[in-house]
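Undergrad: okay, predicted coordinates and the sequence, questions at the end:
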Amino acid sequence: MSLTSPKPKPKASGNRGTPPPRTPAQRKAALGLDRGGWFLLLPALIPILILSVGPLLYGVSLAFTDSQSGRTNPTEFVGLTNFADLGHDSLFWDSFRIGLVWAFCVTALQLLLALGLALLLNQNLRFRWLARTLALVPWAMPEVVVGIMWRLVYHQDAGILNATLKDLGFINENVDWLGSLSMALPAVIVVGIWAGMPQTTVVLLAGLQNVPGELREAAALDGAGIWRRFTAVTWPAIKPVIVAITALNFIWNFNSFGLVYVLTQGGPGGETRLPMLFAYEEAFKYGQFGYAAAMGLAMIAVIAVFLTLFLRKRLKEEAA
C-alpha cells in the first residue's frame, strides 16, 4: 500500500475579500453620483454660506481694522492694535469675568436641576405626559417674553416675588432685585437657569431612556441601593450625553444677550454686563465696529481653548 502525501492547502491571499478594482466606466459613474450629491446640497449650503459663513468672515476681517460708524475716511487696516487695546481695557475684562461667573453658575445649576427633573420624568408616574409637556413651557417662550415676565416678577413695588416673601415674613421691605448691586446678578442667573433648563432636561431624559432597564434591575437584585444604582449604572451610561450638553450649554450661556438685555440692559453699574452686551454697546452705541469685532474674536478664541481642554480631559477619562 503506497502512502501519498496530502496536497498542501493553498495559502490565503493577503487580498482576500478586497473588491476588484473599478473599471473606468464605474469610476466615472461614481464621480457623477458625487457631483449629483453636491448639486442636491446646494440649496442648503448657499443660505449657510451667505447668512453664516459670510458674516463670520466679514466680522473677523473687521477685527483688524479701525472701522467706525459715521466716518467719512476709508477704513484702514490696523493689524493687532484692537487686540492690544483689549489687553488694557479693564471694563472688557470686568465684563468677561461677569460672563464667566454667569456661564459657570447657569450651566452647573441647569445640569443639576435638569438631571433631577429628568430622573423624575423618567419614572412611571401618573400624568407623566402632562409633566413632560409643562417642563417644555420655558423653552417654547421667546427670550423677550421671558425677560418681560420676570421683570414683572422682580418688580420692586408690584412684583409677585416681593409680595409673596412679605406675606411669608421673610422680608419686611421690598427688595429691588434688578436694581441692587448685590442682587442683580443672582436674580438674572435664576432667570437664565429657568429659561434654559428644559432643553437640558429633554436631552438628559433621552439619554436616560436609552439606559437598559435590565442593568438597573440586576443591580437591585444584587442589593444595590438607589444611589449605588445611579452611580454604577445610570451615570456611566449617560456621561457622554452630559459632557455634550454641558459643553453646548456653556457656549450658549456665555454668548447670552437677549435675556439679560431685556432684564437689566447690563445694569446696575455694569454688574450684569455680559461680554456680548459690552460688544453690542461698543458697536451700536458708540460705533466702534472694529473694536467690537475684536472683542468677539477674542471671546471665540478663549471659549475654544476652554472647550478644547474640557473635552480633552473628558475624552482621557473615557479612554481610561
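TA: Right, received. Where do you want to start? Residues are numbered from 1 along each chain as shown.

Undergrad: hey, let's count contacts and neighbours off CA atoms from now on
TA: Noted.

Undergrad: leaving out the residues flanking it, which one is nearest to residue 295?
TA: Spatial nearest neighbour of residue 295, excluding adjacent residues (C-alpha to C-alpha, 6 or more residues apart in numbering): residue 279 at 6.3 Å.

Undergrad: what count of nearby residues applies to the one you found?
TA: 22 (other C-alpha atoms under 10 Å).

Undergrad: list the contacts of it.
TA: 292, 293, 295, 296 (C-alpha atoms under 8 Å, 6 or more residues apart in numbering).

Undergrad: what is the subsequent helix or strand relative to the host helix or strand of it?
TA: Here residue 279 sits within helix 275-284, counting by DSSP states H and E. Where DSSP H and E defines the elements, the next helix or strand beyond helix 275-284 is helix 289-319.

Undergrad: if I pick residue 155, what's in contact with it?
TA: Residue 155 touches 161, 162, 176, 177, counting by C-alpha under 8 Å, 6+ apart.

Undergrad: now do the SS call for the third one.
TA: Here residue 176 takes the coil state, with states given by DSSP: H, G, I helix; E, B strand; the rest coil.

Undergrad: and it, what is it in contact with?
TA: For residue 176, the contacting residues are 154, 155, 156, 183, by C-alpha under 8 Å, 6+ apart.

Undergrad: how far away is it from residue 271?
TA: Using C-alpha to C-alpha, to the nearest Å, residue 176 is found at 14 Å from residue 271.

Undergrad: what does the last one give?
TA: When distances are taken as C-alpha to C-alpha, residue 177 and residue 271 turn out to be 12 Å apart.

Undergrad: any residues in contact with both of these two?
TA: Here residue 177 and residue 271 share the contacting residues residue 184, scored by C-alpha under 8 Å, 6+ apart.

Undergrad: and here's the other structure:
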Amino acid sequence: MTAMTQSVGNPQPRARRRRRRLGSSGRDAWPFVLPALLPVMLFSVYPLVYGVFLGFTDAEAGLNVETNFNGVDNYIKLGGNELFWSSFKIGLIWAFSVTILQFLASLGLALLLNLDLRLRWLARTLALVPWAMPPVIIAIMWQLMLNPDYGPVNRSLEALGLPGGVNWLGDGSTALAVVIIVGVWAGMPQTTITLLAGLQAVPVELHEAAAIDGANTRRRFWHVTLPAIRPVVVAITTLDLIWNFNSFALVFVLTAGGPGGTTMLPSLFAYNEAFRYGNFGYAAAMGNVMVIVIGAILFFYLRGQMRRRLQ
C-alpha cells in the first residue's frame, strides 16, 4: 500500500520509464530511417556543404590543378562584379514578377475550377498539362511559337492587322517580359492545384452564413475565402518564389541569358562562370550568396508561421 502510494504520489519513476521506452524506440527506428536518410545526405546535404567549401577556394577546371583555400577573396571580388549584381537584380525582378502573376492567374483559374461547371474534370486535366512537360520541352515549344518568321504568335498578329515579325526573344526590350510570361504559364499548374485544394477545404457553412448576413460575392471572397486560404497562399507563394529564383533550365533554353544579358539570371551567370570559364570556386561563391538569399526568405516565412501558431 505504501509503495503504491509513493508510486502514485511521485511521478518521477513513471516519467523515467517513459523516457527509457522512447529512447529505446528511437534507437530501434534508426535501421528503418537510415535507408531514406542516406540518399538525402549523399545527394543534398553533401553537395551543399561541398559547394559552401568551394566558395572559399580558388578551385578551377582542369586535370591535376591544385586547389587552395583563399578565404573571402572570392566574395571580395564578387562585391565589385557589377555584372553579377545586375544579374541578381534581374533575378529578383524575374522571381517576384513570375510569383505574383502566377498567383493571380492561378487564383482566378482555381476559383473557376471550383465552380460546379460541366466538363469540370476535363478543365482540371487540361490545367495540369504544363506540369507534365519538362522545362526544356516547354522552352522549345515557346521558341517555335515565338519564332519571328513562321511562329503562330506573329502570324496571328498579322492576321489581326497588327505589326508582325517581332523577334520576341531576340529583342532586349521584350525578351524579359516574354520570358516572365512563359515562366508564369509553366508554373501555374502546381499553384492552381494547391489553391484549389485550399478552396475546397473552406466550409460551405461560412459562405452560407455570410450570404444570410447580406454579403455579396465580392465581400464573401474578401472576408471569407481569402482569410480561410491564407496559410495555403503564404506557403505556395513562398515556395514559388524560391523555385523561380532558382530557375535555370527554362530561361537557359529560351534565351541563355541574352540578348545582351537582359535575361541573365544569377543561376545562369554562375553556370557560365563555372562551366564556360572554369572558375569553380568563384561560381560556388555566387551560389553561396543565392543560398543566403533563399535562407533569408525561408527564415521570414518560418518566423511568420511560428508567430501565427502562437497567436
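TA: Good, I have the coordinates. Only a predicted model underlies this, so the values are computations on that prediction, with no experimental measurement involved.

Undergrad: of residue 177 and residue 271 of structure 1, who's got more company?
TA: Neighbours per residue (other C-alpha under 10 Å) separate residue 177 of structure 1 from residue 271, with residue 177 holding more: 22 against 19.

Undergrad: my guess is the more buried one meets residue 154, correct?
TA: Yes. Taking C-alpha atoms under 8 Å as the definition, residue 177 of structure 1 is a contact partner of residue 154 at 5.9 Å.

Undergrad: how about the equivalent of residue 56 of structure 1 over in structure 2, secondary structure?
TA: The equivalent of residue 56 of structure 1 in structure 2 is residue 48 (alignment by TM-score structural alignment). Classification of residue 48 of structure 2 by three-state DSSP places it in helix.

Undergrad: so how far is stretch 245-261 of structure 2 off the chain centroid?
TA: 16 Å (C-alpha atoms, centre = their mean, to the nearest Å).

Undergrad: and what of stretch 181-199 of structure 2?
TA: Mean-position distance between stretch 181-199 of structure 2 and its chain equals 12 Å (C-alpha atoms, centre = their mean).

Undergrad: where in structure 1 does it align, residue-wise?
TA: Under TM-score structural alignment, the match for stretch 181-199 of structure 2 is residues 190-208.

Undergrad: contacts for that stretch?
TA: 106-107, 109-111, 113-115, 117-119, 121-122, 135-139, 146, 150, 234, 237-238, 241-242, 245, 259.

Undergrad: are any of those buried, and if so which?
TA: Neighbour counting over the contacts of stretch 190-208 of structure 1 (16 or more other C-alpha atoms under 10 Å) leaves 106-107, 109-111, 113-115, 117-119, 121-122, 135-136, 138-139, 146, 150, 234, 237-238, 241-242, 245, 259 as the buried ones.

Undergrad: for the residue nearest to the spatial centre of structure 2, give its distance to residue 92 of structure 2.
TA: For structure 2, residue 243 is the residue whose C-alpha lies nearest the centre (C-alpha atoms, centre = their mean; 2.1 Å). Here the distance between residue 243 of structure 2 and residue 92 of structure 2 works out to 12 Å (C-alpha to C-alpha).

Undergrad: can you check residue 110 of structure 2 too?
TA: Using C-alpha to C-alpha, residue 110 of structure 2 is found at 26 Å from residue 92 of structure 2.

Undergrad: in which helix or strand would I find the corresponding residue of structure 1 for residue 218 of structure 2?
TA: Aligned by TM-score structural alignment, residue 218 of structure 2 pairs with residue 227 of structure 1. For residue 227 of structure 1, the element it lies in under DSSP H and E is helix 226-229.

Undergrad: now swap in residue 182 of structure 2 and tell me
TA: helix 175-200.

Undergrad: returning to that earlier point: preserved in structure 2, out of the contacts of residue 176 of structure 1?
TA: Retained in structure 2: 154, 155, 156, out of these (criterion both residues aligned by TM-score structural alignment, their matches' C-alpha atoms under 8 Å).

Undergrad: which ones among the buried ones among the contacts of stretch 190-208 of structure 1 map onto helices?
TA: Under the assignment DSSP state H, these contribute 106-107, 109-111, 113-115, 117-119, 121, 135, 138-139, 146, 150, 237-238, 241-242, 245, 259 to helices.

Undergrad: residue in structure 1 matching residue 75 of structure 2?
TA: Using TM-score structural alignment, residue 75 of structure 2 pairs with residue 83 in structure 1.

Undergrad: and that match, how many neighbours?
TA: 18.

Undergrad: enumerate every residue touching the aligned partner of residue 129 of structure 2 in structure 1.
TA: Superposed on structure 1 with TM-score structural alignment, residue 129 of structure 2 falls opposite residue 137. Residue 137 of structure 1 sits next to residue 198 when contact means C-alpha under 8 Å, 6+ apart.

Undergrad: likewise for residue 183 of structure 1?
TA: Applying C-alpha under 8 Å, 6+ apart, we find residue 183 of structure 1 in contact with 176, 177.

Undergrad: at 7 Å instead, please
TA: residue 177 (C-alpha atoms under 7 Å, 6 or more residues apart in numbering).
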